[in-house]
Structure formats: structure tokens, C-alpha cells
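In: Here is a sequence with its predicted model. Questions after.
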Amino acid sequence: MQEWLYLVIGIAVVGVLAIAGFVGTRVRRTGRLPEGTTTDVITAPPETHAPPVEPEVEPEPEPEVEPSAPTLERPEKPASRLVRLRQRLAGSNALGRGLLGLLSREKLDEDTWEAIEDLLIAADIGVAPTQELVERLRTRLRVEGGQAPDARTVLREELIELVDPTMDRALQVSGEGDVPGVVLVVGVNGTGKTTTVGKLARILVAEERTALLAAADTFRAAATEQLATWGERVGVEVVRGPEGGDPASVAFDAVKQGVERGVDTVVVDTAGRLQNKQGLMDELGKVKRVIEKQAPVTEVLLVLDATTGQNGLIQAKVFSEVVDVTGIVLTKLDGSAKGGIVVAVQRQLGVPVKLVGLGEGPDDLAPFDAAAFVDALLG
């Protein structure tokens, strides 16, 4: 009996195992249980193939680039500028050619000498200097006779004497001891004063001097910006104040900084003042007095437009009464200027022409030399 019992149990176990295997196979193939089956079976959802997600890559920060310092210009040395002075004056000024033409006549009669006088006066030399020059020319050509040099040589020598080569034309841009030289630049509107200050800064840099500019023309914002542009080109700093502020205060601060920094020269640009505005002229005197609380003013340059003729002489006289002008800067000398203004303004003030403006270029400001000037007039 036991053997039969074991046999029946074995057959039952085999049957159960067979049914379980059949159900598992069906589930794997169809994904669902056979009908009528109540066995709890958990099935996995069908696999989906989503595109792979790439990890976000943060952009590398751009390397910081330090702003490069602006390339500074190298101004031309003052000595080489005299070459251009001769070239430009020789091509634009008719004074020398006219005088040589008259003096080269076979017969120098009274009509010829009157024509020479008219030519000199028209060139803005002035009546008194003209009469002196004509008298010397007549004497030399008459007395020396056949022994006299040619007319060109005589004229050259007498013109150089008239321009006066003995005047000291050196710019006083140095102070004593540790105090910087102070250059005060004055003049009326339209003469090129601010431009002259910028060009003067280039001369100082060309001579390897350290400089500081003062924008004391506080009533004209364009003047301050213009001066700043000139300074940036050669690495010269500009001290400025608020628009409409006190010019004397700006000048004072600039000279104070110049003393503290140990610079060689401080150049002060002032407002263009009309000679008939007494209040403004008094203010210019105040600027000079305030500056001298820090350091002496070593040079006062009056900028004149060479084309203005006798009007420039009136300006020169008024300014000299206020600030003791020590030197003249003649701008636009290569244009329609007649050249004689050099003689006239020196006679008017008793001070030398020290600089001449030759054109619009940044280095078209040159030291004045009497012999080079006369040679340029005579071509």
C-alpha cells in the first residue's frame, strides 16, 4: 500500500510541475496569463528606447584681457621743424620776392624807393621800422657803390638786423630747485591758443621733459576736451575743473600737483579773453597771482594770429599791461600772413617772438630763428 501511495504522490508532483512550467512559458510569450488563471504574477512593462541624454557642459569662461596702454606718439624734435618753416614761407610769402625785384632794378630812383616803402608797410612791418630799413638800404647801396654786395645779400643782412637776432628767444620752461617751470598761455578767442598749448606739450616731450597741463579755460567745455586729447597722444596728464568753475582754482591745483610730483613744466591754458572786457582781464591777473603762491611764473606766452595785422598789435599791448608778456607765439604764419608782423609786434612789446605756427599738423610749431625766418622770406 505504501508503495502505491508513494507512486500516486510522485505522479501528482510531476503534474503540478508540468502545469507550472506551461504557465510560465505562456506568460513569457504573450505577456498575459491564460484564461481562468488567478495566480498573481507581476509583469515588467515593455522596454522603451529613449534617446540618451547628453550631460550639460558649462562653457569655459573667456580669459580676461587687460586693456593695452594706448600707443604714444613720438613728437618731432624742434630743430628739424625749421626746415619746414623755410619751405612753407618761401612758397607762400611774396614780401621777399617783391623786395628783391625792386632792388634789382638798374636804376633805384625815388619811385622805386617809394614802392619799396609801400611794400614793407603793406606787409605789416609798421611805418617806423619801414623808414629805418629803407634809409639803411639807401645808404649802403649809395655809399658802398660798386663795392657793395649784391642786392640780395644787402637785403638779407638788413632784414635780419631789423628782426633783431640779439633777442633771447629761449623758452623759460624750468624752475629753480625742485619747483617746476610754469608757462602761462594767454590770448583772445580764435588765435589757436589751446592748440598751441597742446603743441607746446609735444615740444616738451620731444625734449624729454615731464609736463602737466592745466585746463583753466573752464568756460568752454570743448577747450578742456581738446586739451585732454592733445595730452593723451603724448602721455601728458591734464588737470581740469568743473565746467564754469574758477580758472584760478584749476591753475592753482595744477601747479600744486606739479610741485608734488616733481614735473619739469606746468603749462596753463587760459580762457580767450577780449581785450575790451576789463573784468575778464582782471581775472587773468588773478590767475597769475594765485599761481605764484605755489611757484613763480617763468614764461607768459601771448598767442597772436599772424593774419590779423594791426589788430594783433592792439591785443598785444593790452595783454602786456596785465600779465607782463615775456614771449610771442605767432600762429598761421605760413598762410596769408605777410611776415612783417614779426617786426611790428616785437617793437610794440619789446619782447621776442619765440614760437611760430607753421600749419595744422601736430608738430607744426617751431622755435623762431631770425636768420632762418629771413632766408625763408627771400626764398
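Out: Structure received. Residues are numbered from 1 along each chain as shown.

In: Going by C-alpha atoms from here, please, whenever you check contacts or count neighbours.
Out: Fine.

In: where do the strands sit along this structure?
Out: Ranges of strands in the chain, per DSSP state E, are 181-186, 211-215, 237-239, 265-269, 299-305, 327-331, 353-357, 365-367.

In: Could you export the ones you listed to JSON lines, including columns for mean neighbour count?
Out: Converted to JSON lines, those look like this (neighbours: other CA atoms under 10 Å):
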{"stretch": "strand 181-186", "mean neighbour count": "26"}
{"stretch": "strand 211-215", "mean neighbour count": "27"}
{"stretch": "strand 237-239", "mean neighbour count": "20"}
{"stretch": "strand 265-269", "mean neighbour count": "28"}
{"stretch": "strand 299-305", "mean neighbour count": "25"}
{"stretch": "strand 327-331", "mean neighbour count": "27"}
{"stretch": "strand 353-357", "mean neighbour count": "25"}
{"stretch": "strand 365-367", "mean neighbour count": "24"}
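
In: In JSON lines, list these along with distance to Asp246.
Out: Below are the strands of the chain laid out as JSON lines (distance: least, CA to CA, whole Å):
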{"stretch": "strand 181-186", "distance to Asp246": "16"}
{"stretch": "strand 211-215", "distance to Asp246": "11"}
{"stretch": "strand 237-239", "distance to Asp246": "13"}
{"stretch": "strand 265-269", "distance to Asp246": "13"}
{"stretch": "strand 299-305", "distance to Asp246": "20"}
{"stretch": "strand 327-331", "distance to Asp246": "26"}
{"stretch": "strand 353-357", "distance to Asp246": "29"}
{"stretch": "strand 365-367", "distance to Asp246": "30"}
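
In: Next up, the contacts around Gly193.
Out: No, residue 193 isn't Gly; it's Lys. Lys193 makes contacts with Val185, Val186, Gly187, Asp269, Gly272, Val303, as judged by CA atoms under 8 Å, 6 or more residues apart in numbering.

In: Return the distance of the last one relative to Ala122.
Out: In other words, Val303. Distance, Val303 to Ala122, by CA to CA, to the nearest Å: 22 Å.

In: Need the residue closest to the centroid of the protein.
Out: By CA atoms, centre = their mean, the chain has its centre lying nearest to Trp230, at 1.4 Å.

In: residue contacts, that residue?
Out: By CA under 8 Å, 6+ apart, the contact set of Trp230 is Gly198, Lys199.

In: 6 Å instead, please
Out: Trp230 makes contact with Gly198 under the criterion CA atoms under 6 Å, 6 or more residues apart in numbering.

In: What distance do you get for it to Leu7?
Out: Separation of Trp230 from Leu7 (CA to CA) stands at 120 Å.

In: what's next to stretch 104-117, contact-wise?
Out: By CA under 6 Å, 6+ apart, no surrounding residue is in contact with stretch 104-117.

In: try 10 Å this time
Out: Applying CA atoms under 10 Å, 6 or more residues apart in numbering, the contact partners of stretch 104-117 are 95, 98-103, 118-120, 122-123, 126-127, 130-131, 133-135, 137-138, 141-142, 150-152.

In: Comparison target, given below:
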Amino acid sequence: MSFFKKLKDKFTTSTDNVTEKFKDGLSKTRDNFSNAVNDLVAKYRKVDEEFFEELEEILISADVGFNTVMELVDELRMEVKRRNIQDTADVQSVISEKLVEIYQGDEGNSELSIQENDLTVILFVGVNGVGKTTTIGKMAHHFKEQGKSVVLAAGDTFRAGAIEQLEAWGDRVGVPVVKQSEGSDPAAVMYDAVQAAKSRKADILLCDTAGRLQNKVNLMKELEKVKRVIEREVPGAPHEVLLVLDATTGQNALVQAKVFKEATDVSGIVLTKLDGTAKGGIVLAIRNELQIPVKFVGLGEKMDDLQSFDPEKYVYGLFSELVDQAEE
């Protein structure tokens, strides 16, 4: 049974709204990537070296990343040889299968580390303009929908308007925001936020941080201080350090991920604005080259368009037309 057939059996009869969100949110990337692969398959009837070379170009143009493309295509060559695949149309299903393998990585690490019957502290990092504050607001909504009590910490005291923006999200979602004045010590804000979360017996504390990268040393020192304060007040916290990246920035997102990985113990990626790019392959590059799992993706503007990342649903979103056409 082809991998497309397995995906079809799993998703095409599903009434799961999340599956449709992946399909709709990845329409630009699908139109770009799938159309290019379809054209390639139509051009070559036989799997040969020229076919693989053009496939490399397609993957690179989708922002998959050079190193990841080389590894992926090498694996495809071996798999095609092992299965004795001759028809280029059969390679599409193998590509989707390999993509899922890379996205999944170490099994289970795409789940958030949520503490049962105790306070979970999640620290958000990332440069300005990537949608960090919006992501925090949407994640607060996500947890409230699960019946959890949430508190927000306005730790970005550097950017003008950052505190007000987080307060607006707090009002919209209906969760309290702990803040100080602009220019205050972020670590002091975090201390106050932890105490407030404890006194309210909150389940989740979501912490915003400043996004400046101009001076990496200052960034590192500030984040280290913030983490020390959090860990002192809540042993083992922060339980997640989520790096927010803008998918529309392409390879620049990979550069940002490398810098923040050096500066902090990033435990997961939130990739925003995936619906706004035709080059969604950047997810693969980050996952494969940095070994950081993608935990959430932004698939639209609505409150519930921030979704937990699911490798199979992502690949279904990329190849949905071909999956739907898979032979019974």
C-alpha cells in the first residue's frame, strides 16, 4: 500500500476540522511545491539522475534548505533503488513518506511539557515582528478552551507598545496580565508573574520576552537572568522555551533559530504565518538541521488557527490532491 493510500484512509473521510485547517493553511505552499513536482513527474517518465537533480532544485526553492535537500534526495535515491521504482509518479508517495519521517524525528517530542496538578511555565523568545505576542494570546485561548487557568507575563519591557499589545490580548481572551512599566527589569516582571500565578493557583504561565538581537550577549544575559528567577521560584521551570519564527522570512528564520539556540535552551518552535508563504519547506530545514521539534504552527488569522504540529496532517496538506486521487 502506498503512503498516499495510507493518508487517504486516515484523513479523506475524516470530519476533523484541524485536518482541513492544515489543508487550507498550506494552500500556497501546496500550489507551489506540488505543482512543481507534478510538472517534474510529467516531464520524466523514468527515474534517473536528471530527475533527482531537478527535484533538488524544487526542494531548495521551497526553502527546505541545502543540507536537508541533499540528505533527503540521497535517501530517496536509496529507497527508489531498494524498491526498484521505475515510474516517476511512484516517487511522489515516497517523498511524502520521507518528509513525515524527518518531521517526526524523535518520537513524542512535539508534545508540550505540561505539568499535571502544578504550574507550567512557558517562555517565548523570538525577534520583533514574528508574531510572538499574538502567538501568546492564541495559546492562552488554546489552554482556556481546555479548561485551564492562564496568566500572562509582560516581560518585553523594551519595545514600545509591547505591554499594551499583550494587555489587549489578555482582555480579548479573558486572562490576567502581570506587568510593570516600560523599561523595567524583565526578571522582576517574571518574579511578580510567578507569584501572581501561584496565588491564583493557575495552571499555565505564558511569558513574553524582548526580541532584540542586535547584541546577542545582552540578549543571552537577560534571558539567563529571567530563567534563573523562574527556576528559583518554580523548580524545573521554564518547562518549555518556545522560539517563535515567521515562516514568510524563509531562510532568515533558520538563521534566527541558530542564534536563539545558542543563546537559550530552545525546546520547540512555533512557526507563524505558514498560510502566508509558498515556501513552507522551512519547517523541514529547521527540524532536520537544528534538531528542534516544531510544536505549533500558525495556519491563519483566527483565534483557533494556531494548531499543534502534526507531521502527517502537514504532509497531507502538502499533497492533498494526490492523496485524494490515491488508488483504492
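Out: Thanks, I have it. All of these numbers come straight from a predicted model, not from anything done at the bench.

In: what's the TM-score for these two chains?
Out: TM-score of the superposed chains, computed with TM-score structural alignment, normalised by the length of the second structure, equals 0.84; 299 aligned residues with a CA RMSD of 2.1 Å.

In: follow-up on the earlier one: mapped onto the second structure, which of the contacts of Lys193 of the first structure hold?
Out: Retained in the second structure (both residues aligned by TM-score structural alignment, their matches' CA atoms under 8 Å) from the contacts of Lys193 of the first structure: Val185, Val186, Gly187, Asp269, Val303.

In: Now do Asp87 of the second structure against Ser93 of the second structure, distance only.
Out: For Asp87 of the second structure, the distance to Ser93 of the second structure - CA to CA - is 12 Å.

In: and if you look at Tyr191 of the second structure?
Out: Taking CA to CA, one finds Tyr191 of the second structure at 51 Å from Ser93 of the second structure.

In: Determine which residue in the first structure is aligned with Pro186 of the second structure, please.
Out: Under the alignment (TM-score structural alignment), Pro186 of the second structure maps onto Pro247 of the first structure.

In: surely Ala337 of the first structure meets Thr308?
Out: Yes - judged on CA atoms under 10 Å, Ala337 of the first structure makes contact with Thr308 at a distance of 8.1 Å.

In: what touches both of those two?
Out: Asp124.

In: okay, now the aligned partner of Lys317 of the first structure in the second structure: neighbour count?
Out: In the second structure, Lys317 of the first structure lines up with Lys258, judged by TM-score structural alignment. By other CA atoms under 10 Å, 15 other residues sit near Lys258 of the second structure.

In: quick revisit: of Asp87 and Ser93 of the second structure, who's got more company?
Out: Ser93 (18 against 14).

In: Show me what the more buried one lines up with in the first structure.
Out: When the first structure is aligned by TM-score structural alignment, Ser93 of the second structure is paired with Thr153.

In: Identify the residues contacting its match.
Out: If you count contacts by CA under 10 Å, 6+ apart, then Thr153 of the first structure has Leu100 around it.

In: That one and Glu161 of the first structure: what is the separation?
Out: Thr153 of the first structure sits 12 Å away from Glu161 of the first structure, going by CA to CA.

In: Asp253 of the first structure too?
Out: Taking CA to CA as the measure, Asp253 of the first structure falls 43 Å from Glu161 of the first structure.

In: One more: Val134 of the first structure?
Out: Taking CA to CA as the measure, Val134 of the first structure falls 13 Å from Glu161 of the first structure.

In: Equivalent analysis for Arg86 of the first structure, please.
Out: 18 Å.

In: So between those two, which is more surrounded?
Out: Between Arg86 of the first structure and Glu161, Arg86 has the larger neighbour count (other CA under 10 Å), namely 20 against 15.

In: Return the residue of the second structure aligned against the more buried one.
Out: Checking TM-score structural alignment: Arg86 of the first structure goes with Lys23.

In: Count residues in the vicinity of Glu262 of the second structure, would you?
Out: For Glu262 of the second structure, using other CA under 10 Å, the count is 11.

In: from memory it sits against Leu223, does it?
Out: No - Glu262 of the second structure is not in contact with Leu223 according to CA under 10 Å; the separation is 11.8 Å.

In: when you align them, which residue in the second structure goes with Lys293 of the first structure?
Out: Using TM-score structural alignment, Lys293 of the first structure pairs with Arg232 in the second structure.

In: For that match, list the residues it contacts.
Out: The contact partners of Arg232 of the second structure, by CA under 10 Å, 6+ apart, come to Tyr191.

In: Kindly report the same for Trp4 of the first structure.
Out: Gly10.

In: Contacts only, for the aligned residue in the second structure for Thr139 of the first structure.
Out: Here Thr139 of the first structure is matched to Met78 in the second structure, going by TM-score structural alignment. Applying CA under 10 Å, 6+ apart, we find Met78 of the second structure in contact with Asn84.

In: separation between Met78 of the second structure and Gly170 of the second structure?
Out: Met78 of the second structure is 52 Å from Gly170 of the second structure, by CA to CA.

In: now do Leu40 of the second structure
Out: According to CA to CA, Leu40 of the second structure and Gly170 of the second structure sit 48 Å apart.

In: wait, the match of Pro186 of the second structure sits on Phe219?
Out: Yes - between Pro247 of the first structure and Phe219 a contact is recorded at 8.6 Å, counting by CA under 10 Å.

In: out of the two, which sits in the busier spot?
Out: Shown here are Pro247 of the first structure and Phe219; by other CA under 10 Å, Pro247 has more neighbours (26 against 17).

In: Just give the closest residue to that one, not the sequence neighbours.
Out: Ala216 (4.6 Å; CA to CA, 6 or more residues apart in numbering).

In: And Leu274 of the second structure, what's its match in the first structure?
Out: That one, Leu274 of the second structure, aligns with Leu333 by TM-score structural alignment.

In: Could you pull up the residues touching its match?
Out: 85, 88-89, 92-93, 304-307, 339, 341-342, 356-359.

In: Next: Asp265 of the second structure.
Out: Contacts of Asp265 of the second structure (CA under 10 Å, 6+ apart): Glu224, Pro238, Glu240, Val241, Leu242, Leu243.

In: Include distance to Gly317 of the second structure when you put those residues into CSV, please.
Out: Converted to CSV, the contacts of Asp265 of the second structure look like this (distance: CA to CA, whole Å):
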residue, distance to Gly317 of the second structure
Glu224, 38
Pro238, 33
Glu240, 27
Val241, 27
Leu242, 24
Leu243, 23
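
In: What residue in the first structure is paired with Lys6 of the second structure?
Out: That one, Lys6 of the second structure, aligns with nothing by TM-score structural alignment.

In: surely Lys6 of the second structure meets Val323?
Out: Yes - using CA under 10 Å, Lys6 of the second structure is in contact with Val323, at 8.7 Å.
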